[in-house]
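# fold the following, please.
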Amino acid sequence: MSGTHTRYAGSSQGYRGRNSTADRALDILLLFADDRLALTAGEVATHLGVARSTAYRYLQSLTSNGFLTENEDGGPGFRLGPRVLDLARLARKGVGLSGLARPVMRDLVRRTGHPALLTRRAGPAVVCLEREEAGHTLRLSYERGQVLPVNAGAAALVLLAWAPPGDLDELLAGPLPRFTDATLTDPDALRGRLAAIREHGHALGRGELDPDVIGIAAPVRGEDGRVVAALSVAAFSPRVPDTEAPRFVAAVREAADELSGRIRDAAGTG
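Next up is the predicted model:
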């Protein structure tokens, strides 16, 4: 099981590696503070140690993506843009979801005896928001905060199954990574698998992300009925024979429904 995790770590430099352009963009955003609500190209150039024209190019790139906006109150420079507010809203929403999920996940672990995971999609990847441990150690590629592609593992496939059609087309347009012999990388085959997941209301996968690991996942829905996350359990595959799988599927689906209800109740009282 650890071999897959190590192999992916070696091939994920696009996710984890340093990127000078991204680093410069983050440096610029982190310059903002309570006493510095606007930045000029000259200030950015001085901080980054680059030419003013280069700094302005970075600022324009951030502006075109909505992270900055040109100062509209007559002063020089750039202010934080609407995309930053969107990210702050999503961060608050994610924290709220984790808080609602933790007691449900603890109960799911008690019922199944296996680790429970809460994941959500973030663009072309899946993020593990929470992981509730069981009494035994199971090496998984999903750790809290882990970012992985969307085509492997029951939780990822649930999120992909209910992705908007336009997002799905875009996600399946490029090459899909393979983790084990069981990973689906053919877009047509994957579409068929996703249709079955939507029909059944859950995903069950064996060895698609980590060899010898079974994952069972169900969708978590927000107050508007859209799928906002996936709740799942992961187990050493021999511990969950086919005859026992329906019991675990029922437990995961009931937990996902309970969490969906908690989200609706929180929205109604918020």
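
# rest of the way, CA atoms for contacts and neighbours
Fine.

# now the lengthiest helix in the chain, how far from the centre of its chain.
Secondary structure assigned by DSSP state H gives helix 82-112 as the longest helix of the chain. Helix 82-112 sits 11 Å away from the centroid of its parent chain (CA atoms, centre = their mean, to the nearest Å).

# could you point out the helix or strand that follows that helix?
The first helix or strand that comes after helix 82-112 along the chain, using DSSP states H and E, is strand 116-122.

# what angle do that next one and helix 82-112 make?
Going by axes from the mean of the first three to the mean of the last three CA atoms, to 10 degrees, strand 116-122 is angled at 160 degrees with respect to helix 82-112.

# next, the buried residues of strand 116-122.
116-121 (16 or more other CA atoms under 10 Å).

# now the most centrally placed residue in the chain, nearest residue through space, not along the chain?
The centre of the chain sits closest to Val127, judged by CA atoms, centre = their mean, with a distance of 2.5 Å. Leaving aside its sequence neighbours, Val127 sits nearest to Val147 (CA to CA, 6 or more residues apart in numbering; 4.7 Å).

# same question, Ala229
Arg120 (4.4 Å).

# Asp210: what secondary structure?
Judged by DSSP: H, G, I helix; E, B strand; the rest coil, the three-state class of Asp210 is coil.

# ok, and what's touching the helix or strand where Leu259 lies?
Using DSSP H and E, Leu259 maps to helix 245-269. Applying CA atoms under 8 Å, 6 or more residues apart in numbering, the set of residues contacting helix 245-269 from outside is 97, 100-101, 104-105, 108, 111-112, 202, 216-223, 230-233.

# between the buried residues of strand 116-122, which sits nearest Pro241?
Closest approach to Pro241 among the buried residues of strand 116-122 (CA to CA): Ala116, at 18.4 Å.

# which residue, other than its chain neighbours, is closest to the closest one?
Using CA to CA, 6+ apart, the closest residue to Ala116 is Val233 (4.4 Å).

# how about this one, so we can line them up?
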Amino acid sequence: MDIENKKTQTLSSVHNALRILKSFSTFEPSQRVSDLSISLGLAKSTVSRLLSTLAQEGFVEKDKKTGAYKLGLSVLTLGGIVTNELEIHKEASPVMNKLVNDTGETAHLSVLDGFDTIYIHKEECNHPVKILTHLGRKNPAYCTSSGKVLIAFHEKNIVEEIIDQGLLKYASKTITDPDKLRKELELICKRGYAVSTSELTEGTRSVSAPIRDFTGKVVSAINVVGPIERMKDYKIPDIAKKVMKAGEEASQRMGYDKRFLG
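Modelled structure (predicted):
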């Protein structure tokens, strides 16, 4: 019985340690023991003990001045291993490089994680704009071009689940009306690409297209992003063609052949 209790306690500790790690985000890059205790519903002593263990292994670091914790380099190391092992990352890299040369803008590769998109690869242009697109960053799917592509071609129930979570406004043109979002996603499916203008970050525009695996399933999205001043309205049709072509090339490298799509 004692052995079983120890196993249960160990599993609980692992679960809570993982919950702590997942609490860190771009919006909350540092966390205090008291904040984690409240948000996770754990005793401060438990949080403090788990953070100390994670710090010993390099998964978090404690700021000596503020007492707050941030993610450590061990997380980055594991993240790099995951990224390098992703087939889509390997196959899309040369396509993204060409897309950057063709458009003059920064390109990203994104996948869906729950209701968010995660950037797993990035090819910088010669004159990048400062936007929130670093690798590993999560962004709400409904207000990015990549995210809209991913949920547009996903099972329909995800759209309603996202709407039920609430469509928060992040910038001047964030889509917060459920019906408008549904119509936008229908349009994306018809034309094969998505555009986001000042929906997540003010003054920026992105164009995204889907990448399919050998079964025809959309598994990722490729995009280019830049300031509205460079990505003007009249340029979007041409940029969209280049992005869609890049998406098709990456899909082919993943084994997709549209001739066999049912």
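
# kindly provide the TM-score of these chains.
Remark: TM-score between the superposed chains equals 0.67 [TM-score structural alignment, normalised by the length of structure 2]; 198 aligned residues with a CA RMSD of 3.1 Å.

# relative to Leu172 of structure 1, how far out is the residue nearest to the centre of structure 1?
Between Val127 of structure 1 and Leu172 of structure 1 the computed distance is 18 Å (CA to CA, to the nearest Å).

# ok, now Gln13 of structure 1?
Counting by CA to CA - Gln13 of structure 1 and Leu172 of structure 1 are separated by 21 Å.

# looking at these two, which has the bigger crowd around it?
Leu172 (19 against 11; other CA atoms under 10 Å).

# wait, the more buried one sits on Ala189?
No: using CA atoms under 8 Å, Leu172 of structure 1 makes no contact with Ala189, being 11.0 Å away.

# for structure 2, just list every one of the strands.
Ranges of strands in structure 2, per DSSP state E, are 30-31, 60-62, 69-71, 106-113, 116-123, 138-140, 194-197, 204-212, 218-227.

# tell me which of those strands sits nearest to His154 of structure 2.
By CA to CA (comparing all of the strands of structure 2), the closest turns out to be strand 218-227, at 7.5 Å.

# residue range for the closest one in structure 1?
Counting by TM-score structural alignment, strand 218-227 of structure 2 pairs with residues 227-236 of structure 1.

# and for stretch 165-172 of structure 2?
Aligning stretch 165-172 of structure 2 against structure 1 (TM-score structural alignment) gives residues 174-181.

# one step back: now check structure 2 for the residue matching the residue nearest to the centre of structure 1.
Counting by TM-score structural alignment, Val127 of structure 1 lines up with Ile118 in structure 2.

# who's in contact with that match?
By CA under 8 Å, 6+ apart, the residues touching Ile118 of structure 2 are 110-112, 135-139.

# can you list those residues in CSV and add distance to Glu61 of structure 2?
CSV is the format used below for those (distance: CA to CA, whole Å):
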residue, distance to Glu61 of structure 2
Ser110, 28
Val111, 28
Leu112, 28
Leu135, 20
Gly136, 18
Arg137, 19
Lys138, 21
Asn139, 24
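
# how about stretch 190-201 of structure 2: buried residues?
192-201.

# nearest to Ile228 of structure 2, of these?
Nearest to Ile228 of structure 2 out of those is Thr197 (CA to CA; 7.7 Å).

# map that closest one onto structure 1.
Checking TM-score structural alignment: Thr197 of structure 2 goes with Arg206.

# thought its match was touching Asp212?
Yes: counting by CA under 8 Å, Arg206 of structure 1 sits close enough to Asp212 to count as a contact (6.8 Å).

# okay, and the common contacts of those two?
Counting by CA under 8 Å, 6+ apart, the contacts common to Arg206 of structure 1 and Asp212 are Ser237.

# before we move on, the earlier item: save the strands of structure 2 as TSV, and put in distance to Leu185 of structure 2 too.
Formatted as TSV, the strands of structure 2 follow (distance: least, CA to CA, whole Å):
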stretch	distance to Leu185 of structure 2
strand 30-31	35
strand 60-62	39
strand 69-71	35
strand 106-113	15
strand 116-123	16
strand 138-140	15
strand 194-197	8
strand 204-212	12
strand 218-227	14
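
# related to what we said a few turns ago, pull out the buried residues from the contacts of helix 245-269 of structure 1.
Buried by 16+ other CA under 10 Å: 97, 100-101, 104-105, 108, 112, 202, 216-223, 230-233, out of those.

# quick one: contacts for the nearest residue to Thr26 of structure 2 once chain neighbours are set aside?
Nearest residue to Thr26 of structure 2 in three dimensions, chain neighbours excluded: Arg137, at 6.5 Å (CA to CA, 6+ apart). By CA under 8 Å, 6+ apart, the contact set of Arg137 of structure 2 is 25-26, 117-119.

# could you dump those residues into JSON lines with distance to Gly79 of structure 2 added?
Shown next, in JSON lines, are these (distance: CA to CA, whole Å):
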{"residue": "Ser25", "distance to Gly79 of structure 2": "14"}
{"residue": "Thr26", "distance to Gly79 of structure 2": "15"}
{"residue": "Thr117", "distance to Gly79 of structure 2": "16"}
{"residue": "Ile118", "distance to Gly79 of structure 2": "12"}
{"residue": "Tyr119", "distance to Gly79 of structure 2": "12"}
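
# which among those gets closest to Leu168 of structure 2?
In terms of CA to CA, no member of those lies closer to Leu168 of structure 2 than Thr117, at 15.6 Å.

# does that closest one touch Pro140 like I think?
Yes: assessed by CA under 8 Å, Thr117 of structure 2 is found in contact with Pro140 at 6.4 Å.

# by neighbours, which of the contacts of Arg137 of structure 2 wins?
Highest neighbour count within these, by other CA under 10 Å: Thr117, with 27 neighbours.

# can you tell me how far that residue is from Thr174 of structure 2?
Separation of Thr117 of structure 2 from Thr174 of structure 2 (CA to CA): 16 Å.

# Val111 of structure 2 now?
The spacing between Val111 of structure 2 and Thr174 of structure 2, counted by CA to CA, is 20 Å.
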